[in-house]
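**Q** Kindly generate the corresponding structure for this input.
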Amino acid sequence: MLRTIVCDDELPALELATSLLKDTGAVEIVMSCQSIIDALEVINEGGIDLVVLDIEMPELGGVDASKHMRVDPKPLLVFATAHAEYAVDAFGVDAIDYLMKPLDPERVGKAVEKAVRLNSLIASTEMGNDKADSPQPERSGMLKVKDAGHVYFIPYEDVYSIEAAGDYSLIHTPSREYALRRTLRALEKQLPDDLFVRVHRSTIISARHVREVRLLAKGEALVTLTNGVAVKVSRSYRDAVHRLTGEA
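**A** Predicted coordinates for the structure are as follows:
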């Protein structure tokens, strides 16, 4: 069960979010409140796995609130918003997902499923490890990942994509997923830009595993990887499309 805090300054929205989260059967609601200040006090005491937070709050906006979380690692974040444009801000702080209001039960369920999966991987990564992974790989052309007391070296060519998960990055490979205790932003600086391309605030993909690039409206694109996964390229990263297609 994910120990969860829900925060929304509007009572009807708070009650709905709390109810839908409980209905998933995968979370334990530790706190359901209308004050982000109260929520931060509990979060910073530690022991919280997931925070579902309205991105627009009168005391302190959701994105700014994340900067006041002092626990290490921070809980997984899911933002709720009535305005699609705020989703960009949500992924800017490595939120694992965002939910559009009015909340949809199926969509809430999917966000919780993702949080459960990531929390399990992170727990495995933390087992037997006292500190974050080294910012540099120990072998050229490989990512070093600690997992339950083991150290794995993942060749770059085995990486399909890398997904943001708060203080972690989730690495997708043919055999399994790994959680690396490093933010996507920090990891991007380490990876060679001729092999990896950031196509979204929350996603880096391997250029060698791109099977198809389909151009969409408004400067967006849909990239299909060799594992069959489709990744949307936001218009903020249109230069990434040019790199992948070799077109100016």
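**Q** When you work out contacts or count neighbours from here on, use the C-alpha atoms and nothing else.
**A** Fine.
**Q** Would you check that Leu2 makes contact with Leu50?
**A** Yes: the pair Leu2 and Leu50 qualifies as a contact (C-alpha atoms under 8 Å) at a distance of 6.5 Å.
**Q** Just checking the distance from the lengthiest helix in the chain to the centre of its chain.
**A** When every helix of the chain is counted residue by residue (DSSP state H), the longest turns out to be helix 105-126. Helix 105-126 has its C-alpha centroid displaced from the chain centroid by 10 Å (C-alpha atoms, centre = their mean, to the nearest Å).
**Q** One more: stretch 93-101?
**A** Computed by C-alpha atoms, centre = their mean, the separation of stretch 93-101 from the middle of its chain amounts to 8 Å.
**Q** ok, now stretch 55-62?
**A** Using C-alpha atoms, centre = their mean, the distance from the centre of stretch 55-62 to the centre of the chain it belongs to is 20 Å.
**Q** how about it: buried residues?
**A** For stretch 55-62, the neighbour count (16 or more other C-alpha atoms under 10 Å) marks Ile55, Glu56, Met57, Gly62 as buried.
**Q** doesn't Val63 make contact with the first one?
**A** Right, Ile55. Yes: contact between Ile55 and Val63 holds when scored by C-alpha under 8 Å: they sit 6.5 Å apart.
**Q** hey, what's in contact with both of these two?
**A** When contacts are counted by C-alpha atoms under 8 Å, 6 or more residues apart in numbering, Ile55 and Val63 are jointly contacted by Ala90.
**Q** So which residues of the chain form helices?
**A** In the chain, helices defined by DSSP H lie at 11-23, 36-43, 62-66, 86-92, 105-126, 184-190, 238-245, listed in chain order.
**Q** Also this sequence, please, to line up against the first:
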Amino acid sequence: MIDKPLTAVIVDDEPLAIEGLRLRLEKIPELNVIGEASDGDQAIKLCHELSPDVLFLDLQLPGLNGIEVVQALQADIIPMIVFVSAYGEFALDAFELNAIDYVLKPANLGRLKKTVARILERRSPENSDKEQAKEKYKLLKALGESSGVAISELEDWLGSDEPLPTTYCQELVIKNSDNEKVFLPVTDIRWIDAAGDYMCVHTDKETHIVRITMKKLEQQLDERVFKRIHKSTLVNVTCIKSIRSLRNRESILALGDDVQLKVSRNFSSAIQALVKSKQV
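**A** Sure, this is the predicted structure:
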């Protein structure tokens, strides 16, 4: 017997998404939807006015996004957070904000029932610490498998303000014009091209010459960030502004500031798919 259903507010900027989620949640007797919002400011207002037990929160919202909504809510009124998103890459951010669940769109009724069951279990004081510890280990295990970093190291990282640890090189050691060794953050690199056994490493401001082979350098860099577009060229995918196809199955990448790089036929399809996946 249900003494008092959980109260919930749904936040999404797409009316059809709100309707679909509400219709499914209405089939779960342990939960009662008491409000809906289409942006972050409305979500915060409803939390103040209605004090819901649960907030089903989309991550991509006009104005404040889902992460910023949670950060803006005061600790004494913040409900339990269930992020609802079409993208899985924000799960780590959600975990850091102690979200109780992360549901991928479109969420079916069975998945939402598991979410509500988890919320009810979390509300039980004797189960709270055990559940959080289990969820923490599952996330660290998945993160460790994808990054190659030991779970113990990731656990230490959670309690710090340091960037996410990685097995990849974070800085290149290079010699400047005065023959001094300096450290170049890999995040500053826009693209790299080869000149024999030397690599020309291009940043916004200058080009550095590094004595290393392309193969060895590629092994040191995160393959999710630095992609091969030619046998002698690597590009930082976060710097790509656009791609233009050519008739011979080659293409041209634009990095901005009049920088254009040719993508060979062997790599063109993969790069076009990558650029397409970045578009919202």
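**Q** To Ile204 of structure 1, which of the helices of structure 1 lies closest?
**A** Ile204 of structure 1 lies closest, by C-alpha to C-alpha, to one member of these: helix 184-190, at 7.8 Å.
**Q** helices or strands next to that closest one in the packing?
**A** Judged by 3 or more C-alpha pairs under 8 Å, 6 or more residues apart in numbering; DSSP states H and E, the packing partners of helix 184-190 of structure 1 are strand 161-165, strand 168-172.
**Q** among those, which is the most enclosed?
**A** Among these, judged by mean count of other C-alpha atoms under 10 Å, the one packed with the most neighbours on average is strand 161-165 (a mean of 25).
**Q** Give the aligned range of that one in structure 2.
**A** Across structure 2, nothing matches strand 161-165 of structure 1 (TM-score structural alignment).
**Q** re the thing from before, comparing Leu2 and Leu50 of structure 1, which shows the higher neighbour count?
**A** Neighbour count, other C-alpha atoms under 10 Å: between Leu2 of structure 1 and Leu50, Leu50 has more, with 25 against 20.
**Q** corresponding residue for that one in structure 2?
**A** Per TM-score structural alignment, the equivalent position to Leu50 of structure 1 in structure 2 is Val54.
**Q** Please name the residues that touch its match.
**A** Residues in contact with Val54 of structure 2, defined by C-alpha under 8 Å, 6+ apart, are Leu6, Thr7, Ala8, Val9, Pro79, Met80, Ile81, Val82.
**Q** Including distance to Thr207 of structure 2, could these go into TSV?
**A** TSV is the format used below for those (distance: C-alpha to C-alpha, whole Å):
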residue	distance to Thr207 of structure 2
Leu6	59
Thr7	58
Ala8	54
Val9	52
Pro79	50
Met80	49
Ile81	46
Val82	46
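**Q** who touches the closest residue to Ala72 of structure 2 other than its chain neighbours in this structure?
**A** Counting by C-alpha to C-alpha, 6 or more residues apart in numbering, Ile44 is the residue found nearest to Ala72 of structure 2 once chain neighbours are left out, at 7.8 Å. Counting by C-alpha under 8 Å, 6+ apart, Ile44 of structure 2 touches Val69, Ala72, Leu73.
**Q** Quickly note the distance from the first one to Gln220 of structure 2.
**A** Just to be clear, that refers to Val69 of structure 2. 37 Å (C-alpha to C-alpha, to the nearest Å).
**Q** can you check the last one too?
**A** In this view, Leu73 of structure 2 and Gln220 of structure 2 are 41 Å apart by C-alpha to C-alpha.
**Q** How about the second one?
**A** Here the criterion is C-alpha to C-alpha. By it, Ala72 of structure 2 lies 39 Å from Gln220 of structure 2.
**Q** Give me the spatial nearest neighbour of the aligned residue in structure 2 for Leu2 of structure 1, chain neighbours excluded.
**A** In the superposition onto structure 2, Leu2 of structure 1 corresponds to Leu6 when matched by TM-score structural alignment. In space, not counting the residues next to it along the chain, Leu6 of structure 2 is nearest to Leu31; the distance is 4.5 Å by C-alpha to C-alpha, 6+ apart.
**Q** if I read this right, the one you found contacts Thr7, doesn't it?
**A** Yes: using C-alpha under 8 Å, Leu31 of structure 2 and Thr7 qualify as a contacting pair, with a distance of 5.9 Å.
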